[in-house]
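Asks: can't give you the sequence, but here's the structure:
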């Protein structure tokens, strides 16, 4: 591994929050916006660990909530870099709740955020390469290029015909 590369495990951040009354909606569930705020912080910390520079959020992929997190439960957010591109990084997050009273953990959701590294002048700067090591890390790494192409197409920065990784899924 060269000095311009890092492993996914080097970027892992696990953040834990307690769901308090001010964090909930009228049903006693954690508000989605509050969770997204915490996820943005965890993802930024992971991206900063990877590149060692300030970062900004570039995009947030679809966030679907599988299970609500209740008042009084803990929220655990694990973030790690799934792929590094030139100046941007895709961060994969898994979120789960923990009911301490009944002694169980449950999955809440997963999401991908994209961050861009900045130089001292606020301009994008090159980030270290990512070396996936585990089977899960390789799957996330390989899928990241397709997810990036979807983001670029939806953002108007790529023409669908130029999305070779996506097209390969549908043509032989």
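Replies: Thanks, I have the structure now. Model, not experiment: these values are computed from the prediction.

Asks: only C-alpha atoms for contact and neighbour calcs from this point on.
Replies: Noted.

Asks: and residue 84, what does it touch?
Replies: Residues in contact with residue 84 (CA atoms under 8 Å, 6 or more residues apart in numbering) are 90, 127-130.

Asks: buried residues in the longest strand seen in the chain?
Replies: Of all segments of type strand in the chain, defined using DSSP state E, the longest is strand 104-117. Buried positions in strand 104-117, judged by neighbour count with 16 or more other CA atoms under 10 Å: 107-117.

Asks: other residues contacting the helix or strand where residue 130 lies?
Replies: Per DSSP states H and E, residue 130 falls inside strand 129-131. The contact list for strand 129-131 (CA under 8 Å, 6+ apart) reads 1, 4-8, 81-85.

Asks: for this structure, which segments count as strands?
Replies: Using DSSP E, strands in the chain cover 5-7, 13-18, 55-60, 74-84, 88-99, 104-117, 129-131.

Asks: in TSV: those strands, plus distance to residue 25.
Replies: As requested, the strands of the chain are exported to TSV (distance: least, CA to CA, whole Å):
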stretch	distance to residue 25
strand 5-7	38
strand 13-18	15
strand 55-60	22
strand 74-84	16
strand 88-99	16
strand 104-117	16
strand 129-131	39
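
Asks: try this one side by side with the last:
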């Protein structure tokens, strides 16, 4: 008997994978790259301490699992060649989609696959499938695209070369090269724009940017770091998701859920012992979603130059949920000043671009 629920009986709009869709996905994952080490899979059960205040699995936990899978497969692949050992570090999150929520007790199947390799970087695509052990139903919960670079273990300031991978076709390689060039350009552009977080006014009006803006301060300890003594990308993303979630709740005063993370760039590494300041602010609000820009600034507290620098920046998107966990309208954002208006218009452009891509992807699947 099939353990996959047909689409006609999907509850609450959840996307359950049919047998045909799952078989197609498995064939693609197995056939894209013949080279050993291009795919990595692991399984993890969701525990009570993984849940957020709404009772579902915390978005930050999912981001950590995604980043860990990407780090493992990238590091393993980059150490298949002779030479100095290295460890892969996250430099960009192209996109992360939260398709359906995950719950405590469900089993997460995380699959990471290297889909492109340049001379010094790798593109990794990660998918998470969630299984309900009691009913046997399986659903695609998350998917993400990330970029890693390998740092030498003996010299963490030096990037080593990436071993080549095998592609299913020349077209796949060319499409990967185009994605590489696009993300490289966006990373360079983001470095040139280091936005500052202005302190909110003493008594901000509700539904303004200053009213919901939030900040978290965290000391980076040993458990947050890799063997290089630099903070894991997944740890940083979890902190960013917590701050962005607070911003979203302050704005709409309801339960919220992360639906995507886009354009996150890791500008500089964060060393153990640093104090990070994570700040989030609303940039754009549509009828049913909120885009929140999050910055991570770091400063070393132990020796060296105690100057704060921008380490990470990215955009999180949330939706508001009613008491039945259905999406509902979001209060409009009250704009104050030309700078907020500019950020709002840029956020609207990103929103429309993502909406158009979703519609195009949906059309291609039909």
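Replies: Received it, and whenever you're ready, just let me know what you need. In this text the structure is predicted, and so the values were computed from the model without any measurement.

Asks: quick one: TM-score?
Replies: TM-score of the superposed chains, computed with TM-score structural alignment, normalised by the length of structure 1, equals 0.84; 154 aligned residues with a CA RMSD of 1.5 Å.

Asks: related to what we said a few turns ago, can you lay out the buried residues of strand 104-117 of structure 1 as a markdown table showing distance to residue 40 of structure 1?
Replies: A markdown table is the format used below for the buried residues of strand 104-117 of structure 1 (distance: CA to CA, whole Å):
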| residue | distance to residue 40 of structure 1 |
| --- | --- |
| 107 | 18 |
| 108 | 16 |
| 109 | 14 |
| 110 | 13 |
| 111 | 10 |
| 112 | 10 |
| 113 | 8 |
| 114 | 10 |
| 115 | 10 |
| 116 | 13 |
| 117 | 15 |
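
Asks: hmm, residue 87 of structure 1 is touching residue 123, no?
Replies: No - judged on CA atoms under 8 Å, residue 87 of structure 1 makes no contact with residue 123 at a distance of 9.7 Å.

Asks: what about the strand holding residue 130 of structure 1, how far off from structure 2?
Replies: When structure 2 is overlaid, strand 129-131 of structure 1 sits 0.9 Å from its aligned residues on average, using mean CA distance after the TM-score superposition for structure 1.

Asks: what range in structure 2 matches that strand?
Replies: Using TM-score structural alignment, the residues of structure 2 aligned to strand 129-131 of structure 1 are 332-334.

Asks: ditto for stretch 141-152 of structure 1
Replies: On structure 2, the counterpart of stretch 141-152 of structure 1 by TM-score structural alignment is residues 344-355.

Asks: quick one: distance of the matching stretch to the chain centre.
Replies: 18 Å (CA atoms, centre = their mean, to the nearest Å).

Asks: swap in stretch 110-130 of structure 1?
Replies: Offset of stretch 110-130 of structure 1 from its chain centre (CA atoms, centre = their mean): 12 Å.

Asks: what is the end-to-end distance of it?
Replies: 20 Å (CA to CA, to the nearest Å).

Asks: who wins for neighbours among the contacts of strand 129-131 of structure 1?
Replies: Counting neighbours by other CA atoms under 10 Å, the top entry in the contacts of strand 129-131 of structure 1 is residue 81, with 33 neighbours.

Asks: give the aligned equivalent of that one in structure 2.
Replies: By TM-score structural alignment, residue 81 of structure 1 lines up with residue 282.

Asks: just give the nearest non-adjacent residue to that match, would you?
Replies: Distances taken as CA to CA, 6 or more residues apart in numbering put residue 292 closest to residue 282 of structure 2, at 4.4 Å, once the chain neighbours are dropped.
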